[in-house]
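S.K.: coordinates only, no sequence provided:
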């Protein structure tokens, strides 16, 4: 079963690159969340995607959203990845792929962990899902477009 637009984003708690535990519910009522699942730290596609989120991070912040990346890598791997590429946002470690399964993130060719981005509003409702293994920058563009339309609806 996978999460769909209009669903309440399933709650979870995972360790971040700093070792602190982060729950998605901590943002409910406070901020939108751009939650992106990616296959692996420091691979070419994942680096391109994460750096695209980094380069637009201030725009996400201005739109009232927090960016959170999730992969199956360890907190230590995330720390190295974040430091190497100066990633200003939270990376969460889902080593058992439990949250990936909870959200129903598909695999590519049955092997490669999928690359899916969810835009979750302040009420915890999934407003947009973008699934593309190879359109790395599309994840950032699609999320920003949706956040801007949500902001316009509120104004």
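M.R.: On my side now, so go ahead. This one's a predicted model, so the numbers in the text were calculated from it and none came from an experiment.

S.K.: alpha carbons only for contacts and neighbour counts from here, please
M.R.: Fine.

S.K.: any idea how far the helix or strand that contains residue 50 is from the chain center?
M.R.: Element membership for residue 50, per DSSP states H and E: helix 44-55. Offset of helix 44-55 from its chain centre (C-alpha atoms, centre = their mean, to the nearest Å): 12 Å.

S.K.: take this one as well and set it beside the first:
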């Protein structure tokens, strides 16, 4: 009887423990967790992988599609934390002032923040104030930013980062260390070094091989 009583007691204790775990109850004291640092997690989007088709609407109402750019233009998606702030202004005016160079290179620019489209501090007012020639995309539900791993976990604003996609729809680089004032210069220099020049060299090599007389 003593053995049977012990087995019943152990069984009841085990069931109680399982119930506590299921309901999130623990005998251990609650230890306050340290705030987690900003997380940068690229889920489906990483360098060298194909970008999924994006169909977005800019704050101006313009419909944007990454698929329509395929084989025609490269795409720079630049994320910025907040409208009407110093570094964000520098980041976007850097691109604005070099926008003709982006067009010559065949690079489309989209800018994304978690700001709303409307309001005195919204994207439409910001774009008008800076006279930006490229679209701003309001990501108030943070879906785009989360997809790219571009959300500050504490403030829930977009991180300052850029994603460069080539004409084939491949993510060529993800830049998380943007220099706001010189961002346009840095993007164009990297495009030339990693995409434009290698492409010209490859085409020249192909032409040379095709015109080489047979042995």
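M.R.: Received, thanks. All values reported here derive from a predicted model rather than from experimental measurement.

S.K.: where does the TM-score land?
M.R.: After superposition, the two chains reach a TM-score (TM-score structural alignment, normalised by the length of structure 1) of 0.89; 153 aligned residues with a C-alpha RMSD of 1.7 Å.

S.K.: now the helix holding residue 50 of structure 1 on structure 2. Mean distance?
M.R.: Helix 44-55 of structure 1, aligned to structure 2 and superposed, deviates on average by 0.7 Å (mean C-alpha distance after the TM-score superposition for structure 1).

S.K.: find me the equivalent region of that helix in structure 2.
M.R.: With TM-score structural alignment applied, helix 44-55 of structure 1 matches the range 86-97 in structure 2.

S.K.: so what touches the matching stretch?
M.R.: 80-83, 130, 132-134, 179-185 (C-alpha atoms under 8 Å, 6 or more residues apart in numbering).

S.K.: kindly recompute the last result at 10 Å.
M.R.: Residues outside stretch 86-97 of structure 2 that contact it (C-alpha atoms under 10 Å, 6 or more residues apart in numbering): 78-83, 99, 101-102, 109, 111, 113, 126-127, 130-134, 160, 178-185, 187-188.

S.K.: so which of the residues you listed are in helices?
M.R.: Among the contacts of stretch 86-97 of structure 2, the ones falling in helices (DSSP state H) are 99, 101, 102, 126, 127, 130, 183, 184, 185, 187, 188.

S.K.: excluding covalently adjacent residues, which one is nearest to the fifth one?
M.R.: Same thing as residue 127 of structure 2. In this structure, residue 127 of structure 2 finds its nearest non-sequential neighbour in residue 136, 7.3 Å apart by C-alpha to C-alpha, 6 or more residues apart in numbering.

S.K.: what helix or strand is the aligned partner of that neighbour in structure 1 on?
M.R.: Per TM-score structural alignment, the equivalent position to residue 136 of structure 2 in structure 1 is residue 91. Of the helices and strands defined by DSSP H and E, residue 91 of structure 1 is found in strand 90-93.
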